[in-house]
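Novice: Turn this into a structure:
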Amino acid sequence: MRADARKNRDHLLAVAGTAIAEQGVDVALRDIARRADVGLATLLRHFPTREALLDALLRTGFDELTAQACALETSSTPGDALVSWLRDAVAWTTRYRGATALMAAAIQDTESALHASCVALRAAGARLLTRAQAADVARNDIDGADLFALVAMLAWLGDQPALAPRADRLFDVVSGAVLQSTTTP
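Specialist: Here you go, the predicted model:
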């Protein structure tokens, strides 16, 4: 891709990210183009469908969270790594209103453009969870699919205006429950 085309694509993604954070994943593509100061045809040349735009935007974040999980595996204690990643995954997902439903659908739909990134994200979280379980700092009765569902649940909670004020406290409750060791004293 030419440097100017890459710059335009990156600008469109940045503007789309802001628009989706403000208005949700159903924001009109025409509004995104207008905010980016380009025509709709230019936006559609880079991203021919809404799903293509959302895929590019969300995949970048999923890939960053996956890479972060890999880094945390070697730089933090198992419990700290798991909670840090979980907090960042929830915060990132909450930033893009409506992304939770897309993630939940994409993990099940092998034809979705987001499927591979969601599977990689779930696997990254599962590795952190398994590591914490092996260190006996996380409960053993949950798995990576449960952790992925918890990310979606906590992000959904933060996406609801009436419930958002409780999101941080409930994150602490849930992460505390995940980190509860199953060893009896």
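
Novice: Only C-alpha atoms from now on, for both contacts and neighbour counts.
Specialist: OK.

Novice: Secondary structure class of the closest residue to Leu129 other than its chain neighbours, three-state.
Specialist: Spatial nearest neighbour of Leu129, chain neighbours left out: Leu82 (6.2 Å); criterion: CA to CA, 6 or more residues apart in numbering. Recorded secondary structure, Leu82: helix (DSSP: H, G, I helix; E, B strand; the rest coil).

Novice: Now do the contacts for Leu82.
Specialist: Contacts here follow CA atoms under 8 Å, 6 or more residues apart in numbering; on that basis Leu82 touches 125, 128-129, 132.

Novice: Roughly how far does Ala120 sit from Val83?
Specialist: As defined by CA to CA, to the nearest Å, Ala120 lies at a distance of 18 Å from Val83.

Novice: no, scratch that, I was asking about Leu57
Specialist: Between Leu57 and Val83 the distance, using CA to CA, works out to 24 Å.

Novice: coming back round to it: of the contacts of Leu82, which belong to helices?
Specialist: With DSSP state H as the criterion, helices contain 125, 128-129, 132 from among the contacts of Leu82.

Novice: Here is the second sequence; please produce its structure so I can put it next to the first one:
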Amino acid sequence: MPEGPLRADAQRNRARILDTAEAVFAEAGPRASTEEVARRAGVAIGTVFRHFPTKNDLLAAIMKRLLARLVEEAGRHDLFAFFTYMVAQAAEKKTVVDLLAGSGVDIRLPEAVGHLSEAVGALLDQAKNAGTVSDQLELPEVTALLVSVCQGALHGGWDGELRTRTLNVVFAGMRSRT
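Specialist: Prediction:
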């Protein structure tokens, strides 16, 4: 993709391609093609490849955008509500995450993941200051719990009731004992 700011029409095309790609991959999984993304986005295949030279570039852009949305959401919630939101998102975005895991591609987004970690750390600090979580709870433990429960939601076939019960157990362990 060319460096520098995109024209307004190019920005709209890029956003439409990403929106469409999320839906196409969620529906078709690894079988999804960039040609189908282009067709459903109403753009030429060359437009898709101009923005995302490979399918893996498209997948990386989807993940980067998902992580950015999570960081935004962190600013709207407390720690427990955000934890619940993340687990729900993991279950909802299952196909895209599975596709990435099975693609054999090593997609690294350290900056985006770092922003998410910072956001979760800020929520943890707020919860500690409010006395709603144990002072002994640290970011690595919260991250491990979050990743574990998200993995359970991804692969465990969890329904809403099981997810709620599981989160209640995790949250009981995180809460302050005072």
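
Novice: Tell me how they score on TM after superposing.
Specialist: Here the TM-score for the pair of chains, by TM-score structural alignment, normalised by the length of the second structure, is 0.75; 166 aligned residues with a CA RMSD of 2.9 Å.

Novice: returning to what we had before: mind checking which of Ala120 and Val83 of the first structure has more residues around it?
Specialist: Neighbours per residue, other CA atoms under 10 Å: of Ala120 of the first structure and Val83, the larger number sits with Val83, 20 against 17.

Novice: Wait, that one touches Val173, no?
Specialist: No - using CA atoms under 8 Å, Val83 of the first structure is not in contact with Val173, being 11.6 Å away.

Novice: and Asp136 of the first structure, helix, strand or coil?
Specialist: In the three-state summary, Asp136 of the first structure is assigned as coil, counting by three-state DSSP.

Novice: what's the matching residue for it over in the second structure?
Specialist: Aligning on TM-score structural alignment places Asp136 of the first structure opposite Gly131 in the second structure.

Novice: close enough to count as contact, that match and Met174?
Specialist: No - with contact defined as CA under 8 Å, Gly131 of the second structure does not reach Met174; the gap is 11.0 Å.

Novice: Comparing the two, which residue is more hemmed in?
Specialist: Neighbour comparison, Gly131 of the second structure and Met174: the larger count goes to Met174, with 20 against 14 (by other CA under 10 Å).

Novice: For the residue lying closest to the match of Asp136 of the first structure once chain neighbours are set aside, the count of nearby residues, please.
Specialist: For Gly131 of the second structure, ignoring the flanking residues on the chain, the nearest one in space by CA to CA, 6+ apart is Ser176 at 6.4 Å. Residues contacting Ser176 of the second structure under the criterion other CA under 10 Å number 17.

Novice: one step back: quick one: what's aligned to the residue nearest to Leu129 of the first structure in the second structure?
Specialist: Following TM-score structural alignment, the counterpart assigned to Leu82 of the first structure within the second structure is Leu79.

Novice: Arg6 of the first structure too?
Specialist: Under the pairing rule here (TM-score structural alignment), the equivalent of Arg6 of the first structure within the second structure is Gln11.

Novice: Would you map the helices across the second structure?
Specialist: Listed from the start of the chain, the second structure has helices (DSSP H) covering 8-28, 34-41, 45-51, 55-74, 79-92, 94-102, 110-130, 139-155, 160-174.

Novice: Counting by contacts, list what the second one packs against.
Specialist: When you say that, I think you mean helix 34-41 of the second structure. Using 3 or more CA pairs under 8 Å, 6 or more residues apart in numbering; DSSP states H and E as the contact criterion, the elements in contact with helix 34-41 of the second structure are helix 8-28, helix 45-51.
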